[in-house]
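In: Turn this into a model:
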Amino acid sequence: MFCYQCEQTAKGQACDKMGVCGKAPETSDLQDLLVYVLRGISVVALEGRKVGLVNQEADRFVAAGLFSTLTNVNFDNTRFEGLIAQALELREALKKEVAAKGGATEYSQPPVNWTPAVDVRPLAEQAEGFGLDRDHSDNVDLKSLQHLVLFGLRGVAAYVDHAYLLGQEDEAVYTGIHEGLAAIYEDKDLGAWVAQTMKVGEINLRAMELLDAANTGTYGHPVPTEVPLGAKAGKAILVSGHDLKDLKSILEQTEGKGINVYTHGEMLPCHGYPELKKHAHFHGHYGTAWQNQQKEFAAFPGAILMTTNCIQKPSTYIEDIFTTGLVGWPGVQHVKNGDFGPVIEKALAMPGFAADEDKGSVMTGFARNAVLGVADKVIEAVKGGDIRHFFLVAGCDGAKPGRNYYTEFVEKVPQDCMVLTLACGKFRFFDKKLGDIGGIPRLLDIGQCNDAFSAIQIAVALAGAFECDVNDLPLSMVLSWYEQKAVAILLTLLHLGIKGIRLGPSLPAFITPNILNFLVENFDIKPISTPDEDLKAILG
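Out: Next up, the predicted model:
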């Protein structure tokens, strides 16, 4: 195996024996083979578009397939073997459709023609030759950009899949995904590959816009909401991941059954959505970020449902946890989306919480409508000198040392400054009581990583109000990354021309020194240093 797509990759270089995430070499190889075949589908899909053929099944499958290879989504080899078989069948059918329309009948690109060997070797063994260290440019800088495009597209695919499940999609985004996957077989120089990375940022902006429309159009715009951190006596189900539709289904199917539903990880912002919070048994939030789940899940006295990425190897609770959608772990019961009967049965059979627990509360629900609803007060506070600076401290959390930087940074932000946050990086400081400025909380939780679109819209609206560029706002971005959705969001920010981003806790292993220099020179992107040094550099 060769995998360096996440921040915690072994020795800061690459996992080549066993994934730090728990991914076995065979699983890694099967993921790489799946992506290889998906690239073949994309080549054919683009040929189809030349003759007016758009195959929605192929478009959606490529997005879902890419999403399944995102860090901490699926670890089940059997599932990947099924996806590869489905991909091959879909590719061959699409080739016939394109030919029937008068399009290409032959292809020179290897992934369009690859098929498994007919001997008895396992598919995982045949997959060994398709790793990230193969079939890419020998030029290390070109390879770096190729992988930046691939990892960014995996993040885009996650948002696309979420939006599609709620009825929102855009052919232009699917075309962008196909173009990125097929680009490796085109004769592109360094400048063209830089443009390709910016294209990923562009289509991710649209994908996040679609998902925002899907979530708010279905469940309403989030409103500021106080969320209990303690438990309520009774049976319990814990929902983790990111998927709002799965949570809504759980809430509907548990109505009147005496089961309280709790969120975990990035599901915390769900408490702010009107159509979700109206369920009386939607009680509160349990636990913190994804990397703490093995300890937190083991102590949870109810059933657990993983809806999207972030799953870790289950321990003593393997009989109590379920996966759905694209998530998978060997030995964990998988349930179809929306069919949560087994989860409910398990919850009813388990003891639940014996008594009420008061562990305080946190606020969430400060998405763009909520923040822009008090924009006049914010603008007045800035002009009056009550608010000196805004900090967007956001991104992914993780177990690797160095992430305490973000806790310390927020604790040291001066009292006349606001902190906006989103994604699971917030769990380093989400329960800090930072007070308020003129009645506006100093710590505003915008939502999930999926809600980066809201943060962008807030920044754009403030820039319009102050009649300046976003880069001229008293706003600094201090971001943490872990997986590929963070990569996609970073590319979106660069596509929008955002400069001066501080990134940590370490820089991506797949970024070469020359590409890093390009990012520094063109976007003033910086690695984090220490909270004191960074605050001094920003505020003077």
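
In: all contacts plus neighbour counts: C-alpha atoms, from now on.
Out: OK.

In: quick one, helices of the stretch 301-450 of the chain?
Out: 341-349, 368-372, 375-383, 404-412 (DSSP state H, counting those that start in this stretch).

In: so which of those comes closest to residue 133?
Out: Set against residue 133 and scored by C-alpha to C-alpha, those come closest in helix 404-412, at 32.5 Å.

In: which helix in this structure runs the most residues?
Out: Identified as the longest helix of the chain according to DSSP state H is helix 190-219.

In: Name the next helix or strand downstream of that helix, please.
Out: strand 225-228 (DSSP states H and E).

In: buried ones in that following strand?
Out: Residues of strand 225-228 classed as buried: 225, 227, 228 (neighbour count, 16 or more other C-alpha atoms under 10 Å).

In: Among the helices of the stretch 301-450 of the chain, single out whichever gets nearest to residue 518.
Out: helix 404-412 (25.7 Å).

In: list the buried ones in the longest helix of the chain?
Out: 193-194, 196-215, 218-219.

In: Please apply the same query to stretch 115-129.
Out: So stretch 115-129, judged by 16+ other C-alpha under 10 Å, has buried residues 123, 124, 127, 128.

In: to compare against the first, here's another:
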Amino acid sequence: MNSAEMFCHQCQEAAKNTGCTVRGVCGKTSDVSNLQDLLIYALKGISAYNLEAKKLGINTNKTDRFITDGLFATITNANFDKKEFVNRIKTALYLRQEIKEEVIKAGGKVEDINNDSTQWFADSEESFEEKAKLIGFLSIENEDVRSLISLITFGLKGLAAYTEHAFNLGYEDEEIYTFIQQALVDTLDATKTADDLVALNLKAGEVGVKAMALLDKANTSTYGHPEITKVNIGVGNKPAILISGHDLKDMEELLKQTDGTGVDVYTHSEMLPANYYPAFKKYHHFIGNYGNAWWKQDKEFESFNGPILMTTNCLVPPKPSYKDRVYTTGAVGFEGLTHIEINEDGTKDFSVIIEHAKKCQPPTEIEKGEIIGGFAHNTVLSLADKVVDAVKSGAIKQFFVMAGCDGRMKSRDYYTDFAQALPNDTVILTAGCAKYKYNKLDLGDIGGIPRVLDAGQCNDSYSLAVIALKLKEVFELNDINELPISYNIAWYEQKAVIVLLALLHLGVKNIHLGPTLPAFLSPNVVNVLVENFGIGGITNVEDDIKMFLG
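Out: Below is the predicted model:
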């Protein structure tokens, strides 16, 4: 691992756009970063035996879910708890042995499953830390191979996140689990060429579309299709709980358990789209959304006054002044915070948070008004005739997909300026927390169609793909790239990576990524993406708008 204490280059804020080597910009310590790498290595060992078990008809659901959840826990800003990763690695080694023994009992051959990830064993924190220094990304000497393996690994993390949200609602697909595990094993195959790894990344995009479709089905079958909704961004006068992250199952349980308790519920950041689902609108104590994107939570959690439930990333290491009010669940973790575990029957008990909320002051108001959203594919397709007429008449000249993530960097103000500078005959299609750069601007509408159409969370980028494919069909085009749609996407973490791979699989070209291209892309890999897919970066608002509008 060279002389660096750690090496993490998975997010957009990687130090010097190269990699964090002492401490993560996110706040992740070097030991946690290294243990995350080792957990993934252990998951590769389980995967090797798991794939053989599947061939033999052995039920692998327990290990499937463990692998998926383990990948999710290593995503940026999800879990900072060192003890949690030590325990996960110990469990991983136990499960690896368990599934290996099941394969042997079923008559399977394990002699051919013989690589270091399937054989190494240690049982102490010190041994884990030593092993972790040997298996990180810098152990891959070839820069281009390292780049492509990084790309697939980070795509798998995003894929695992969406897969976990779906299985939390009872929706699973064996093919997705199998692909994740085969791809993990393939990253250890020294015979894989750069072309093989490019193909593997594109396959990840194909499976990413499948996973996002599965999650969309899970969400809409359970809670109804999102509806056009005006969301209150002011506050009430009762004590309240703030729920952040992405997991709608946690949202449902929290609303049920707080009903009639005198405690209100507000969404934060990526949980905002929960306001659009019909099933949640019956709860009168569901007041609206509080605050903005994840990176402002150090101020907004302070002023909220009540407890906060983090269901997924993105968690900013909490300040001592409000740390006792932050609770975690699922893949999220931070030393010193109370973690809500899942019960054997699949439920969670949020009573400790509810009782905490009753002792707190109501939220301090930080803004007033409403924001509009709920433009997922079902809603937009119901407006298809209106949209098509607007395009044909010239009222709408261009759509801009500005999905993705927000972040701390000042350079991200570009996206606010870009949205404001777009001509009045353009419409922004968005999903993910990137929306917070412009969803509170008064950009008006075009014939009743708002100029910012929010499809929902980052995983709802699937909706934007469905919309594009439907428009391609309506306009009888042969190529999705003939549509008047431009892609100017802000990225931050690994869920954005699987969305990018999914768009590439669907044949979308000329996607622009910012505020920087990923640190893990080598110059040669960037050239491949440019030559084959037209991937580009951003420059400045004026020049970029001229470029996009031709």
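
In: TM-score for these two?
Out: Once superposed, the chains reach a TM-score of 0.97 (TM-score structural alignment, normalised by the length of structure 1), with 536 aligned residues with a C-alpha RMSD of 1.4 Å.

In: picking that back up, any idea which of the buried residues of strand 225-228 of structure 1 is closest to residue 383 of structure 1?
Out: residue 225 (27.8 Å).

In: Map that closest one onto structure 2.
Out: Taking TM-score structural alignment, the alignment pairs residue 225 of structure 1 with residue 229 from structure 2.

In: how close does that match sit to residue 277 of structure 2?
Out: Using C-alpha to C-alpha, to the nearest Å, we find residue 229 of structure 2 at a distance of 9 Å from residue 277 of structure 2.

In: Which residue numbers in structure 2 does stretch 431-446 of structure 1 align to?
Out: Under TM-score structural alignment, stretch 431-446 of structure 1 corresponds to residues 440-455 of structure 2.

In: Check stretch 251-263 of structure 1 too.
Out: Under TM-score structural alignment, the match for stretch 251-263 of structure 1 is residues 255-267.

In: what does that stretch rub up against?
Out: 238-244, 274-275, 280, 283, 285-290, 350-351, 354, 357-358 (C-alpha atoms under 8 Å, 6 or more residues apart in numbering).

In: gap between the two ends of it?
Out: With C-alpha to C-alpha as the measure, what separates the two termini of stretch 255-267 of structure 2 is 11 Å.

In: will you turn the helices of the stretch 301-450 of structure 1 into CSV that also has mean neighbour count and distance to residue 489 of structure 1?
Out: Output for these, formatted as CSV (neighbours: other C-alpha atoms under 10 Å; distance: least, C-alpha to C-alpha, whole Å):
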stretch, mean neighbour count, distance to residue 489 of structure 1
helix 341-349, 18, 33
helix 368-372, 19, 17
helix 375-383, 15, 24
helix 404-412, 18, 19
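
In: Output the ones you listed in JSON lines; the columns should cover distance to residue 428 of structure 1.
Out: Shown next, in JSON lines, are the helices of the stretch 301-450 of structure 1 (distance: least, C-alpha to C-alpha, whole Å):
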{"stretch": "helix 341-349", "distance to residue 428 of structure 1": "30"}
{"stretch": "helix 368-372", "distance to residue 428 of structure 1": "22"}
{"stretch": "helix 375-383", "distance to residue 428 of structure 1": "25"}
{"stretch": "helix 404-412", "distance to residue 428 of structure 1": "5"}
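
In: Ok, which of the ones you listed comes nearest residue 328 of structure 1?
Out: Nearest of those to residue 328 of structure 1, taken as C-alpha to C-alpha: helix 341-349 at 15.2 Å.

In: Just give me the mean distance for that closest one relative to structure 2.
Out: By mean C-alpha distance after the TM-score superposition for structure 1, the fitted helix 341-349 of structure 1 averages 0.6 Å away from its aligned residues in structure 2.

In: sorry, back to before: residue 172 of structure 1 is nearest to which of the helices of the stretch 301-450 of structure 1?
Out: That would be, of the helices of the stretch 301-450 of structure 1 and by C-alpha to C-alpha, helix 368-372, which comes in at 25.2 Å.

In: against structure 2, where does that closest one fall?
Out: Taking TM-score structural alignment, helix 368-372 of structure 1 hits residues 377-381 over in structure 2.

In: tell me, how many neighbours does residue 74 of structure 2 end up with?
Out: 24 (other C-alpha atoms under 10 Å).

In: I misspoke; the intended subject was residue 389 of structure 1.
Out: For residue 389 of structure 1, using other C-alpha under 10 Å, the count is 20.

In: who's in contact with it?
Out: 416, 417, 418, 474, 475, 476.

In: Relative to residue 77 of structure 1, which of those is nearest.
Out: Using C-alpha to C-alpha, those come closest to residue 77 of structure 1 at residue 476, 42.3 Å.

In: what's the counterpart of residue 429 of structure 2 in structure 1?
Out: Per TM-score structural alignment, residue 429 of structure 2 is aligned with residue 420.

In: quick one, what contacts that match?
Out: Contacts of residue 420 of structure 1 by C-alpha under 8 Å, 6+ apart are 390, 391, 392, 393, 394, 442, 443, 444, 445, 446.

In: Compare the residues you listed with structure 2 and list the overlap.
Out: Mapping the contacts of residue 420 of structure 1 onto structure 2 (both residues aligned by TM-score structural alignment, their matches' C-alpha atoms under 8 Å) leaves 390, 391, 392, 393, 394, 443, 444, 445, 446 still in contact.
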